[in-house]
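Peer 1: Give me a 3D structure for the following:
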Amino acid sequence: MERTYLSSFIQKNYPQDFQIIGEARDGSEVLELSEKMQADLYLLDIHMPKLDGLETAEQLRERQPHASILFITSYAEFAYVKKALQLGVVDYLLKPYDDAELQEAMEKILGTLNTKQSNITLAKGEGEATQLTFLKHHQFLDKVLLDNENWHNPHALLLYQRGRLDAYKSVVLFPCSKAIASDKLLQIIKGIFCKRNLHALLSVRGEEVLLFLFGDRVRDFQELETSIQRARSFLRDETGMEIFSGLSSFYTDTHSLLEAYEEAASFLLQIAPPSLASHFNENQKGLEQRYLQEKQIVHAISARKDQELPALINGYLETEDNKDPDRYLLFLIYMTRAEILGKEAEAEKAFLRDLSSLEKFEGSTSQDFLHSVAFDVAQALGEGGAYHNVHLVRKTIRFIQQHYKDKITLQEIADTLEVSYSHLSKCFKRVAGTSFNAFLLETRMEEAIHLFSSTPLSIAEVGKQVGIDDPYYFSKSFKKYSGVSPREFVAMHALSRENS
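Peer 2: So this is what the prediction gives:
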């Protein structure tokens, strides 16, 4: 309940200053989250299971010395306050507190932070852990960022790390006959759109020029229509080609980046002549072909098909209209390693190191360098078959955790992952140590236990929430898993709360 209040208060009163990136139910989960994402501010309760707030703060201080920490707690003992001060805690808010006291604490924290747009990790003693998933590995976003020379600038990194931004729109420019190949022209186009405080990310997708424009929706987008017309006129004068354009509505969530692009492209196709629509669709087919090439490279790396890698890499690099493919290919190689081995920070560090080296090479030297990196990563994955199986099972478990409320089957997941039912079934049993159906049932029963413990839902309602509509089958499965019937579990839980 308190986590919900804090989240609502921060989002309502500080939408431009703070962005919540994670929640945790105990200190150990806070530390796990801190390894995956760097927050500027942590809100901690002193009394938390597994690892209390003081120990958590002490370890956070070692890992992230510049992060701010706010304690919100009912413990007013001097020993706790003294320890908190020693740890450099920004403020110490005692329960019960009101909105004015919380706002005063947040204003104090704002004064200590160096960046306006901050990340927050909330950690309260009770409640379900939530880790927000962003588009860091989303192919579409990756390519947009890596197409920009300054892709690592603060705004681009903000796009990587956050789920919510200032307002943005997508603009699609498409020529009637051939690609706009000149980098000089593209930079001028980007400059045309960067009016007022608008920030632009520009990406070339075959013959298509795609822009994402970020800024304040009230002030910064006032001249956008004029900028679009200027860009079209400029390109028409420079290339002799008619340029068509599409514009999206406003978006704020990075999860909607692809949706914004599709809206702009759809608008373009509505006003374009049939010949241009056909041309646009051909360009899309080319993009799909490059996507298939990328999948082949990923498969060759993960399965350690070393002999196939040179030809696949060369074919990808030589694809017509594939702008700066070496940069994205290097990224793809290291993200394949991170996906399978789970060492994301290590993979990102290696990528940035090798990116600096790659930019010094040209032509065949660049190809040889990428061959070497791909081969080294493939070797690091060890026995390709085993790691590929682990990778498949991880994806299967992720799918179960996201869709256990639905009527899912192993065949459906096998189709999604593009593998055979029998292969996935064997892999799951071997890696997870249990069958798919047993794991799915366990996931549903654990969620049912959580719902019985934290909500007043009826037995039938809980069953539906976890994907089992038949109350009799649900009750039977629950008793087999927990040792007691749902009705007995609810009664025992109620008695336990009364005694505590």
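Peer 1: Could you use CA atoms for every contact and neighbour count after this?
Peer 2: Fine.
Peer 1: Isn't L211 up against Y168?
Peer 2: No. Between L211 and Y168 there is no contact under CA atoms under 8 Å: 10.1 Å.
Peer 1: you'd agree G127 is in a strand?
Peer 2: No. Counting by DSSP: H, G, I helix; E, B strand; the rest coil, G127 is not found in a strand; it is coil.
Peer 1: Look up how far D415 lies from the spatially most central residue of the chain.
Peer 2: For the chain, F134 is the residue whose C-alpha lies nearest the centre (CA atoms, centre = their mean; 1.7 Å). Per CA to CA, to the nearest Å, F134 is found 24 Å from D415.
Peer 1: Can you show me the strands along the protein?
Peer 2: Counting by DSSP state E, the chain has strands at residues 18-24, 41-44, 68-73, 91-94, 118-123, 130-131, 164-175, 199-205, 208-215, 243-247, 251-253.
Peer 1: ok, M335 - how many residues close by?
Peer 2: Using other CA atoms under 10 Å, the number of residues around M335 comes to 20.
Peer 1: Excluding chain neighbours, what is closest to it?
Peer 2: A347 (6.8 Å; CA to CA, 6 or more residues apart in numbering).
Peer 1: same deal with V298?
Peer 2: Nearest to V298 is T336, by CA to CA, 6+ apart, at 6.4 Å.
Peer 1: Please tell me how far the one you found sits from L424.
Peer 2: According to CA to CA, T336 stands 20 Å off from L424.
Peer 1: mind checking the end-to-end distance for stretch 394-414?
Peer 2: From its first residue to its last, stretch 394-414 covers 13 Å (CA to CA).
Peer 1: and for comparison, fold this next one:
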Amino acid sequence: MQDKVLKKMDAALSDYLFKQREEEFTHATLNQEMSGFEYVKNGDIDSLKRFLVKHRSALLPRLSESPVQQERYLFVSVITTCCRVCIEGGMPSDESYGLSDLYILKMDALNKAEDIKVLYEEMMLDYAGRMKAYQMKHTDYSPKILLCMEFIEKHMHDRITVQTLADELEMNASWLSTVFMREVGVSVSDYIRQKKLTAAKHLLSYNEYSCTDIAEYLGFAGESHFSALFKKYEGITPKEYRKRTYNKVFTNMARS
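Peer 2: Presented below is the predicted three-dimensional model:
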């Protein structure tokens, strides 16, 4: 059964490639395709603008008979890659994924192909602008502190301590605490807590995970510990935060 499916797909692929050659259509090379994402990742806004101007007249593969659906498919494929290259470039994952979610919601509310094309360029420039600001903000951090931040970002679901970071980076825990406070302006523990609470707010606003699941997912000691910390720093409980933001976020995005 599987062999038959594969043979049908091979035949369809052969026919598709033949028609593309007949129409003299060629995909951009991988380097050409990725160049736009590199501009975004590097925060190179001027180069990105030039790339977007060329992109407007580029011949793209047909993914749907519907012009609107065509733009939807292209938008989602591009923002998926854009989101991930920005995380690789240092953007906090909760911010990058959250931005992706919001733009997809905005795109989903549009019904004209031209409007989606405009949003596509807005999205790319937004990501690039944020990457530029992020990189400028972090140029004053020493390599060790940047590695420390990267480790925290990649291990948001674990319980991280100063000693964990010190062992990972082969540093003295006391010295790490001192340098982190001097460069970042907050203690390591406060920084980790801020990152986890930001991630928690994203999960509460855009997902239906229970507070117990979120607490476990982000490595808190338990739901009660998570709720107590959340209320201490946000002024309301996680459940109250969800009531205030969950439906509101989706309603606002649908209207914008």
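Peer 1: about what we covered before: wait, the residue nearest to M335 of structure 1 touches A338, no?
Peer 2: Yes. Judged on CA under 8 Å, A347 of structure 1 makes contact with A338 at a distance of 5.8 Å.
Peer 1: okay, those two: which has more neighbours?
Peer 2: Neighbour tally, A347 of structure 1 and A338, criterion other CA under 10 Å: the higher count belongs to A347, 21 against 17.
Peer 1: Tell me the residue in structure 2 aligned with that one.
Peer 2: In structure 2, nothing lines up with A347 of structure 1, judged by TM-score structural alignment.
Peer 1: need the contact list for A347 of structure 1.
Peer 2: Taking CA atoms under 8 Å, 6 or more residues apart in numbering, we find A347 of structure 1 in contact with Y334, M335, R337, A338.
Peer 1: what's the answer for V172 of structure 1, then?
Peer 2: E208, V209, L210, L211, S245, G246, L247, Y261, A264, A265, L268.
Peer 1: again, only using 10 Å
Peer 2: Shown in contact with V172 of structure 1 (CA atoms under 10 Å, 6 or more residues apart in numbering): 202-204, 208-212, 228, 244-248, 261-268.
Peer 1: Also Y261 of structure 1?
Peer 2: Contacts for Y261 of structure 1 (CA under 10 Å, 6+ apart) come out as 140, 169-172, 210-212, 246-249, 267.
Peer 1: mind redoing it with 6 Å?
Peer 2: By CA atoms under 6 Å, 6 or more residues apart in numbering, the contact set of Y261 of structure 1 is S170.
Peer 1: Now do it against Y291 of structure 1, distance only.
Peer 2: With distances taken as CA to CA, Y261 of structure 1 is found 17 Å from Y291 of structure 1.
Peer 1: Which position in structure 1 pairs with A173 of structure 2?
Peer 2: Match for A173 of structure 2 (TM-score structural alignment): Y421.
Peer 1: typo on my end, it should be E153 of structure 2
Peer 2: Aligned by TM-score structural alignment, E153 of structure 2 pairs with Q401 of structure 1.
Peer 1: How about that match, nearest residue that isn't a chain neighbour?
Peer 2: Per CA to CA, 6+ apart, closest to Q401 of structure 1 is T443, 7.3 Å.
Peer 1: Structure 2: which residue goes with that neighbour?
Peer 2: Under the alignment by TM-score structural alignment, T443 of structure 1 pairs with K195 in structure 2.
Peer 1: hey, where'd the helices end up in the stretch 351-500 of structure 1?
Peer 2: 363-380, 384-403, 410-417, 421-432, 436-454, 459-465, 471-482, 486-499 (DSSP state H, counting those that start in this stretch).
Peer 1: Just name the most buried of those.
Peer 2: Ranked by mean neighbour count under mean count of other CA atoms under 10 Å, the helices of the stretch 351-500 of structure 1 are led by helix 459-465, which reaches a mean of 19.
Peer 1: start and end residues in structure 2 for that helix, please.
Peer 2: Against structure 2, helix 459-465 of structure 1 falls on residues 211-217 (TM-score structural alignment).
Peer 1: Show me what the matching stretch is in contact with.
Peer 2: H157, G222, E223, F226.
Peer 1: so what's the first one up against?
Peer 2: Contact analysis of H157 of structure 2 by CA under 6 Å, 6+ apart lists Y217, L218, G219.
Peer 1: Can you lay out the residues you listed as a markdown table showing distance to K41 of structure 2?
Peer 2: Formatted as a markdown table, those follow (distance: CA to CA, whole Å):
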| residue | distance to K41 of structure 2 |
| --- | --- |
| Y217 | 28 |
| L218 | 27 |
| G219 | 29 |
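Peer 1: Mind picking the one among those that's closest to I45 of structure 2?
Peer 2: L218 (34.0 Å; CA to CA).
Peer 1: Setting aside sequence neighbours, what's the nearest residue to that closest one?
Peer 2: H157 (4.1 Å).
Peer 1: And that neighbour, how close does it get to Q163 of structure 2?
Peer 2: Look at H157 of structure 2 and Q163 of structure 2: by CA to CA, they are 17 Å apart.
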